[in-house]
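Asker: Here is my input, please return the structure:
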Amino acid sequence: MSQRYNPKSVYQERLFSFRQRFQHLEGVASRLSRWRLFSFCIFLAGVGVDLFIFFSWIGTILGVGGLILFLFLVFRHQRLRERLYFFRSMVEVNQEAIYRLERDWSKLPSRLFPPSSQGEGCLYAEDLNLYGYGSIYHLLNLPVSYDGQRILGEWISQRASLEEIQLRQRAVEELMPCLDFRQSIYAHAKRISSKDLGKVLGIWERVGDFYSGLRWVWFFVVILSGVGMGVCLLADILGLLWGRLWLIFLLFHFGISSYFSQDFQKRFQMFSRVMGDFATFVCIWREVVGLEWRSDLLKGVRRDFELALERRSGGINLLLLFLEARNAAIVQLPFQLLFLWDFYLLFWVEVYRRRLFPFYREVLQQLGRLEVLVAFASFGWDEPKRCFPSLISSPPYRFLARGIGHPLLARERRVDNDISLDSLGKFLLITGSNMSGKSTLLRALGVGVVLAQAGAPVAAEEFVAPLVELVTSIQVRDDLREGLSYFMSEVYRIKTAVELVESSEEVVFFLFDEIFQGTNSEERRIAAVEIVRYLLRKGAMGILTTHDLTLAKSGLWRDAAVPYYFTESVSEDGQIFFDYILREGFSPSRNALRLIRMVGIPLEGVE
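Answerer: Here you go, the predicted model:
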């Protein structure tokens, strides 16, 4: 499938549009902040007039009017801040999308990769650059939540069942054209402050309910303080002398606030983070329910979000507004001294905790799955050529990759190629000189298999493959800690293929680059031929690269080998150029000596 649009142009237009809207709202927010300060000064002036003049309707009108105007402006400003944050996030999302298209790794977010998604136990992770800087994980790493990053790591390192792969493919295919939805989900998710929210909620759960053993505090505050202060203030406004008793309540409020201040501060800090993230979940839920979904996975996400949040999220934004206002000293101090509003807010907080806690873990899981599906869909939408692979679960097996390229290369640098294996017991034998593209093609095919078995699109026009056990030997290193030489490290890699082909019910697909180059040429040829022939007899299929033409043309495996090669051209001034195009047959060229001379190393006496 080829694109009929230019992703970079689309992202640039959206970047400009959201930046313009953000700058406009910044000006509006600045003016609103000044009006908010002015209204609070009116409120303070009214309180001052009423405090020092025994009976003043002017003070009452100024105080009440200023307070009402201030609260209205706080509410409006909070709503405006929500929109500002969203537009700023959308600016970042589209800028990141451009960096992702350009494969500018240094400017893409390098989020902490959870230990569980580092590919531990995944034998081909290092060979295929699945994790780390400039990796497949880095390319796909749109998930912001801890669960999203964990699930992404698991999906690209663990093969799913055919049924699960097909469910993911249908969900990703449905999400691909929904650019506004995908970017909105990412923009909202960027607001999650607690990346490992489950851990934060676990701590909050252990903190316990403030009122569980202090019911008398709540009763005392409501009856004596709340009602008493209200009655005295009303009496003072009406000019009654005893109304001045509210000053005694003021002193009492100061004492009880000081006593509970540390406990309150700890609870409010923690809950502000949690509630802010739950508010983000509510925004994401509203995005999800705003569209009708056909795929079962997306229907499941919508159902679980509705079950957890639909009847339990009412008033959450209003509570966040008050929690935000509490952080402002000019609001917190007078309201706490006059009304002890921390006790009321904390009671409200505890109500929400009891409502939401039984459901938050499922919400986190579903958010993580949705983030990964959005990441897969965004990858597919960005690709100049992409397809959803056809996976074969029963004979006859074949492997076809038409127009496949390596997704870690920017589209303008990528060269696509076609390969085909029509049955088991066959392998692709690729020859070519150094730097001609053999290893890159191996990695491209390996990444294609990984993405296909994760349920993601593949950077190819067509991709057909069986469900396979993937084995690679590409980026082999010696291991000083384990006492393994280069050759022995490679032997253990090959051993994995032999063990899998003997025990696995799935097809074994091998990718071997320059097999056994750590030993002498004669033994290398014998070992390579015998091992590949053994794997093929057991029903494996795969690809082997080499620049050893004697090994490549060995008659011992010619019936099973499908030969292809890469080559290069040499200019008149001796410069080497590679076109990275795969051709049928055996390589006619060698270039090792020429490359050595190109970097300035003299080879005297060598023609």
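Asker: Please make it C-alpha for all contacts and neighbour counts, starting now.
Answerer: OK.
Asker: Now do the helices in the stretch 301-450 of the chain.
Answerer: Listed in chain order, the helices found in the stretch 301-450 of the chain under DSSP state H, counting those that start in this stretch are 316-326, 329-339, 341-356, 360-382, 438-454.
Asker: angle of the third one against helix 329-339?
Answerer: So the one you mean is helix 341-356. Orientation check (axes from the mean of the first three to the mean of the last three C-alpha atoms, to 10 degrees): helix 341-356 against helix 329-339 gives 100 degrees.
Asker: List the contacts of Gly403.
Answerer: Contacts of Gly403 were listed using C-alpha atoms under 8 Å, 6 or more residues apart in numbering, and they are Lys385, Asp416, Asn417, Asp418, Ala460, Glu461, Glu462.
Asker: Out of the residues you listed, which two sit at the greatest distance?
Answerer: With distance counted by C-alpha to C-alpha, no two of the contacts of Gly403 lie farther apart than Lys385 and Asp418, which are 13.2 Å apart.
Asker: count of neighbours near Asp263?
Answerer: Other residues near Asp263 come to 10 when the count uses other C-alpha atoms under 10 Å.
Asker: how near is it to Ala328?
Answerer: With distances defined as C-alpha to C-alpha, to the nearest Å, the gap from Asp263 to Ala328 amounts to 18 Å.
Asker: Would you mind telling me which of Lys385 and Asp418 has more residues around it?
Answerer: Taking neighbours as other C-alpha under 10 Å, Lys385 and Asp418 compare with Lys385 leading, 21 against 17.
Asker: Ok, which of the helices of the stretch 301-450 of the chain comes nearest Ile185?
Answerer: Proximity to Ile185, assessed across the helices of the stretch 301-450 of the chain by C-alpha to C-alpha, is greatest for helix 360-382 (7.6 Å).
Asker: Hey, what's the angle from that closest one to helix 341-356? Just curious.
Answerer: Using the same axes, to 10 degrees, helix 360-382 lies at 70 degrees relative to helix 341-356.
Asker: Flag every buried residue along helix 360-382.
Answerer: Counting neighbours by 16 or more other C-alpha atoms under 10 Å, one finds that the buried residues in helix 360-382 are 360-361, 363-382.
Asker: For Phe249, see how far away the residue of the chain most remote from its centre is.
Answerer: Each residue of the chain has a distance to the centre, and by C-alpha atoms, centre = their mean the biggest one is for Leu241: 63.9 Å. Spatial separation of Leu241 from Phe249 under the definition C-alpha to C-alpha is 15 Å.
Asker: dump the residue contacts of the closest residue in space to Ala460 that isn't next to it in sequence.
Answerer: For Ala460, ignoring the flanking residues on the chain, the nearest one in space by C-alpha to C-alpha, 6 or more residues apart in numbering is Ile404 at 4.1 Å. Shown here is Ile404, whose contacts under the criterion C-alpha under 8 Å, 6+ apart are Asp416, Asn417, Asp418, Ala444, Leu445, Ala459, Ala460, Glu461, Glu462.
Asker: Most neighbours among the residues you listed, which one?
Answerer: Ala459 (32 neighbours).
Asker: and this one, so I can compare the two:
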Amino acid sequence: MSKAFDYYVKTKKENEKLSQDLKKNISQISYLRLAAFVIGLFVSVYTYAIEQQVISAVVTLLWIGLFIYLVKLHDKAIQRKNFTDALVKINERAIDRIEDNWNKFQDNGEEFGQEEHPYSGDLDIVGHNSLFQWINSSATYFGRLRLKDYLLKPLKSKDQIKERQEAVKELAKEIEIRQRVNAEAMLISGQSTNPEDLIKWAERPQKEGGSLAEKLITNLLTLAFFTIIFLAIFTETVTYKAFLAVTALNLAVLYLGNKKGGPILDTIHQYKTGIRTYENIIRAIEEGNFSSQSLKKIQRKLYTKENKKASELISELKAISNLISDRRNMAYIIINIAFMWDFRCITMLSKWKSKNGKYLKSWLEVIGEFEALSSFANIAFENESWCFPDLHEEGMILKAENLGHPLLGQRRVCNNITIKDKGSVLLITGSNMSGKSTFLRTVGINLVMSYCGAPVCASSFTASIMNVYSCMRVSDNLEKSISSFYAEILRIKMIVNASKGNNKIFFLLDEIFKGTNSIDRHLGASMLIKQLSKSGASGMVSTHDLELGDLEKEMAKLSNYHFQEHYENGDLRFDYKLRRGISTTRNAMHIIKMAGIEVE
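Answerer: Predicted structure coming up:
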């Protein structure tokens, strides 16, 4: 296996052991916490009962302090264990990807499918058994969105692609920071990962609290509450009715303020774990010692106009969120009544938002961008024999050696391909199951990856920057009353229209016009190939129609290639190697016999 595989196995084992140690540590802290509570409470009650009030008060303060310390220690241990468990999962997934078990990954980006997209459905970019499912390591909302955009909206500029390539190359060497960010992000992947409500709050222009009147009322009501408590304890001049009156007043004011402030506090509490995670991820990115321009740009986005670090400002928001507990919790209710806590938290949140709210979305988008680049970097790290393509804005060329389909793993068979100029067409013939469609998808998916700034599955790869269009996997649409043949016509119309401008179209056509009779299929395919080539579009066409191979005599820019099969002891075998010329073999009758159909 590869160095990457060895690293993943080693890291997985180390973190599994660490997780077990942390589990024991958490259990020990739990017992200590329980003992501190029981023993401390007993001593406090006993010393008070024997009229040692001073000792009782001191003991109470000590055991409560110890208990709070152990609670925090317990929480930190749990957080560390969760982080460690996430690292175990990350390395398990990486091992599965290398061993071709990635199709069990749950996140396949199916919701990103676009029926009208030029190539997504045909090339398996998103959805089941897709490039997204194989490549994605993003766990945050914006990370998944950014990776989707990378795959479905390729870059058009050589300089932009080159810049992203440099970032991916650099991140490929930074495995620890990639896994650190990924592990942190996984801690919130199962929760409300869409931070829409948090961003809406941060970008909402109106001020939500902290006015002079609110501060005055908050402080006066708090003072009144504790004055009543003090007088009741030390002077015994205050009745319980006065205490109830002040409590009722505080509750009434809190109730009135809840309409405006309640949803805000609930939102911040909902994203409490997420805010802590965002801080940790942003700090990890800030601490990276990067040299590529793209990663440096990402880091610069994590500074405000006042040159303050995003991690420090998110930390301030985290500190406020830590003050907000479940507002239905009895302890929180008591604190709320005594200190008018909701109002104080709203004031702090309003102050933070007025200074930093406008930056929050861009910070989260930076996390997403880093995650998307890390997804590509993982692939570069795991496939050292793959190359980063050499891309050109001029011409329409494609030359690749040992080109394979990235998703086929150990079943992959590689081939070479050369397309020299605009208008060039490769006509691929071959019998059933020989590899024609897979080869078209191989070329298409590697072109897409090259324009994303990712490595490609080839030993060398040179290409012009072109717009990829495909017509390979069409089906009927009962809801729209569209037959499969008409759906194919609509798809081809899209490609023809795109080729009419100076759009540098690279097309992939698989068994076109198969929904009609053989005469019309042949004529239609011939006319389409000629028209696309004449318009300057280049591409590949797979077909069973061997007569289309005669176009090579008419079209100087059309070249025939084929796949073939052979038989071993009566069994059908394929080598999936691309050969020059037109196919001369057939296997349909053999396959029909295999299906149990009697052939006369």
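Asker: give the contact list for whatever residue of the second structure lines up with Val458 of the first structure.
Answerer: Superposed on the second structure with TM-score structural alignment, Val458 of the first structure falls opposite Val456. Contacts were defined as C-alpha under 8 Å, 6+ apart; by that measure Val456 of the second structure touches Trp386, Cys387, Phe388, Pro389, Pro406, Asn446, Met449, Ser450.
Asker: do the same with Gly446 of the first structure
Answerer: Residues counted as contacts of Gly446 of the first structure (C-alpha under 8 Å, 6+ apart) are Leu128, Leu470, Leu511.
Asker: count of residues packed around the last one?
Answerer: Applying other C-alpha under 10 Å, we find 26 other residues in the vicinity of Leu511 of the first structure.
Asker: Please settle this for me: is it part of a strand?
Answerer: Yes. With DSSP: H, G, I helix; E, B strand; the rest coil as the criterion, Leu511 of the first structure is located in a strand.
Asker: Ile543 is in contact with that one, correct?
Answerer: Yes. Between Leu511 of the first structure and Ile543 there is a contact under C-alpha atoms under 8 Å: 5.0 Å.
Asker: what's the overlap in contacts for these two?
Answerer: A shared contact of Leu511 of the first structure and Ile543, defined by C-alpha under 8 Å, 6+ apart, is any residue touching both; here these are Leu442.
Asker: re earlier: in the second structure, which of the contacts of Gly446 of the first structure still touch?
Answerer: Mapping those onto the second structure (both residues aligned by TM-score structural alignment, their matches' C-alpha atoms under 8 Å) leaves Leu128, Leu470, Leu511 still in contact.
Asker: To which residue of the second structure is the last one aligned?
Answerer: Taking TM-score structural alignment as the criterion, the aligned counterpart of Leu511 of the first structure in the second structure is Leu508.
Asker: One more: the second one?
Answerer: Structural correspondence for Leu470 of the first structure with respect to the second structure (TM-score structural alignment): Val468.
Asker: quick one: that match and Lys420 of the second structure, what's the gap?
Answerer: Going from Val468 of the second structure to Lys420 of the second structure by C-alpha to C-alpha gives 17 Å.
Asker: Out of those two, name the residue with the larger neighbour count.
Answerer: Applying other C-alpha under 10 Å to Val468 of the second structure and Lys420 shows that Val468 carries more neighbours, namely 21 against 16.
Asker: Spit out the contact partners of that one.
Answerer: The neighbourhood of Val468 of the second structure, defined by C-alpha under 8 Å, 6+ apart, consists of Pro118, Tyr119, Gly444, Leu447, Val448, Ile505, Phe506, Phe507, Leu508.
Asker: Please repeat the previous calculation with a cut-off of 7 Å.
Answerer: Shown in contact with Val468 of the second structure (C-alpha atoms under 7 Å, 6 or more residues apart in numbering): Pro118, Tyr119, Ile505, Phe506, Phe507.
Asker: For Gly448 of the first structure, which non-adjacent residue is spatially closest?
Answerer: Nearest-residue entry for Gly448 of the first structure: Val458, 5.6 Å, with adjacent residues in sequence omitted and distances by C-alpha to C-alpha, 6+ apart.
Asker: okay if I get the kept ones among the contacts of Gly446 of the first structure as TSV plus distance to Trp557 of the first structure?
Answerer: As requested, those are exported to TSV (distance: C-alpha to C-alpha, whole Å):
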residue	distance to Trp557 of the first structure
Leu128	27
Leu470	22
Leu511	17
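Asker: between these, which is nearest Arg182 of the first structure?
Answerer: Leu128 (27.3 Å).
Asker: That closest one pairs with which position in the second structure?
Answerer: By TM-score structural alignment, Leu128 of the first structure lines up with Leu123 in the second structure.
Asker: and what of Ser194 of the first structure?
Answerer: Counting by TM-score structural alignment, which is the criterion used here, Ser194 of the first structure corresponds to Ser192 in the second structure.
Asker: How many neighbouring residues does Val47 of the first structure have?
Answerer: The tally of other residues near Val47 of the first structure (other C-alpha under 10 Å) stands at 19.
Asker: that older thread, conserved subset of the contacts of Gly403 of the first structure in the second structure?
Answerer: Taking both residues aligned by TM-score structural alignment, their matches' C-alpha under 8 Å, the ones among the contacts of Gly403 of the first structure also touching in the second structure are Asp416, Asn417, Asp418, Ala460, Glu461, Glu462.
Asker: Out of these, which comes closest to Glu26 of the first structure?
Answerer: Out of these, the one with the shortest distance to Glu26 of the first structure is Ala460. That distance is 43.5 Å, counting by C-alpha to C-alpha.
Asker: helix, strand or coil for that closest one?
Answerer: coil.
Asker: Does it touch Ser390 like I think?
Answerer: No. Taking C-alpha atoms under 7 Å as the contact criterion, Ala460 of the first structure and Ser390 are not neighbours in contact, 12.0 Å apart.
Asker: if we can go back for a sec, now the helices of the stretch 301-450 of the first structure as TSV including distance to Phe43 of the first structure?
Answerer: TSV is the format used below for the helices of the stretch 301-450 of the first structure (distance: least, C-alpha to C-alpha, whole Å):
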stretch	distance to Phe43 of the first structure
helix 316-326	15
helix 329-339	11
helix 341-356	18
helix 360-382	40
helix 438-454	60
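Asker: Of all those, which one is nearest Ser106 of the first structure?
Answerer: For those, the distance to Ser106 of the first structure is smallest for helix 360-382, at 18.4 Å, taking C-alpha to C-alpha.
Asker: one step back: tell me which of the contacts of Val468 of the second structure you also see in the first structure.
Answerer: Mapping the contacts of Val468 of the second structure onto the first structure (both residues aligned by TM-score structural alignment, their matches' C-alpha atoms under 7 Å) leaves Ile505, Phe506, Phe507 still in contact.
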